[in-house]
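Participant: Generate a structure from the sequence data that follows.
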Amino acid sequence: MTVNHWIGAGAIVLALAAPAGAQHAHMHGADGTGHDMAVMPGLRGLDATPEESFEMAVMFRNFPAISREVTNLPDGIRTHTFSANPDLAAVIVSHVVGMIGRVDEGRDPQVFIQSPTLDILFERRDRIATEIEATETGIMVTQTSDDPEVVAALQTHAAEVSDMAARGMQAVHERMMVRATN
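Facilitator: Next up is the predicted model:
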């Protein structure tokens, strides 16, 4: 299958837009404010499109259905992100292709919950070689660099994404709390 085939399939993800049985927003915080699982405002950014924010929300709401395999290479990473759900797989592919395109163009979306690990990847994008391959259920990406700091950032970001795929927003909240105390 081609990447364009998967991206075209991404238009049919409305059923994935809200978690099954969701009746109300999930709020948390000592005073009842905080993260809103219904609209997920932290997924917006200074230069993120509504479609990009929507894709991230779909992935966070459906993270238990996302699988991820990561291999750290001496000079980078190889990742395979996939789902048995074809609609979710299409969203994953669209998001990955879109974000790699943004890095290539130096267009940081500055999503509010974005990891600072991405800063170096946008700054040194010319030092990253990327290969993308669509799979039957998702996407495989290999990224390499001869810059050791970029390699470290690629590996750190891959681990962060894997943590989000495994634990959803809980992983983001914990990472943000650690950053706030440092």
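Participant: When you work out contacts or count neighbours from here on, use the C-alpha atoms and nothing else.
Facilitator: OK.
Participant: Can you give me the separation between residue 175 and residue 139?
Facilitator: As judged by Cα to Cα, to the nearest Å, residue 175 and residue 139 stand 25 Å apart.
Participant: more neighbours, the two?
Facilitator: residue 139 (24 against 14; other Cα atoms under 10 Å).
Participant: Could you check which helix or strand contains the more buried one?
Facilitator: Assessed by DSSP states H and E, residue 139 sits inside strand 138-144.
Participant: what comes into contact with that strand?
Facilitator: 75-83, 89-90, 92-93, 96, 128-134, 151, 154 (Cα atoms under 8 Å, 6 or more residues apart in numbering).
Participant: Need the buried ones from those residues selected in PyMOL.
Facilitator: The PyMOL command for the buried members of the contacts of strand 138-144 (criterion: 16 or more other Cα atoms under 10 Å) is given here:
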select buried, resi 75+76+77+78+79+80+81+82+83+89+90+92+93+96+128+132+134+151+154
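Participant: I'd like the structure of this one too, to check against the first:
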Amino acid sequence: MKKRYLYASLAALSMTTMGAFVVQAQMMTGHDRLHAQHGGDGMGHNEHTMPGLRGANTTQAETAEMQTLFRNFTLIERDVRNLTNGISTVTTTSDPDTYNALVSHVVGMIARVEANDNPEVIIQSPTLDVFFMRGENIQSEIEVTEDGIAVTQTSNDPELVAALHRHAAEVSDMVDRGMQAVHEQMMN
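Facilitator: This next block holds a predicted model:
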């Protein structure tokens, strides 16, 4: 008689535990799923491999640039002015490798937006979606400087202006806090 109760209790406990795992899996954020996807294959979440920087439409060079920028975020300074019709940013660094990655990344991403060529990076902010859908409505001026890059982007489209403001703030947060900013963004 005691065995039957024990088996029934174990079965109930097992069903409860399985139910909890199902609920937990359903509640996972994109960030959590990224960890789960890369947890056991040697490509797990870490500051070295940064698997989330790969995309469906990125080159190895682009991924390497983003890795350099995230590894060296403390070496980057950024000034942003929100304009009524866009943004004006100046991003600088004194580190040569970071400088090269910064200039190439910014110029490359602006060219991708102009060509409607979404890189589909795993950790890419949803803010960028509107750029890749309607990037032809953004006017960009780029000036490569001795220590960085100055960019002014404007638009007559209020939704694009709002997205430019949001994206500039997201990039500034990444410059201030590195990958931690991305983690928090993905968890929201």
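Participant: Show me how far the strand holding residue 139 of the first structure is from its chain's centre.
Facilitator: 13 Å (Cα atoms, centre = their mean, to the nearest Å).
Participant: So which bit of the second structure is that strand matched to?
Facilitator: Taken onto the second structure by TM-score structural alignment, strand 138-144 of the first structure occupies residues 148-154 there.
Participant: That stretch vs the first structure, mean deviation?
Facilitator: Superposed on the first structure, stretch 148-154 of the second structure shows a mean distance of 0.3 Å to its aligned residues (mean Cα distance after the TM-score superposition for the first structure).
Participant: count of neighbours near the corresponding residue of the first structure for residue 64 of the second structure?
Facilitator: Under the alignment (TM-score structural alignment), residue 64 of the second structure pairs with residue 54 of the first structure. Using other Cα under 10 Å, residue 54 of the first structure has 20 other residues around it.
Participant: pretty sure residue 52 of the second structure is in contact with residue 32, am I right?
Facilitator: No - contact between residue 52 of the second structure and residue 32 fails when scored by Cα atoms under 8 Å: they sit 11.7 Å apart.
Participant: Those two: which has the busier surroundings?
Facilitator: Legend: neighbour count by other Cα under 10 Å for residue 52 of the second structure and residue 32, higher for residue 52 (18 against 14).
Participant: Let me see the contact set for the more buried one.
Facilitator: Counting by Cα under 8 Å, 6+ apart, the residues that residue 52 of the second structure touches are 34, 121, 122, 123.
Participant: roughly how far apart are it and residue 98 of the second structure?
Facilitator: Taking Cα to Cα as the measure, residue 52 of the second structure falls 19 Å from residue 98 of the second structure.
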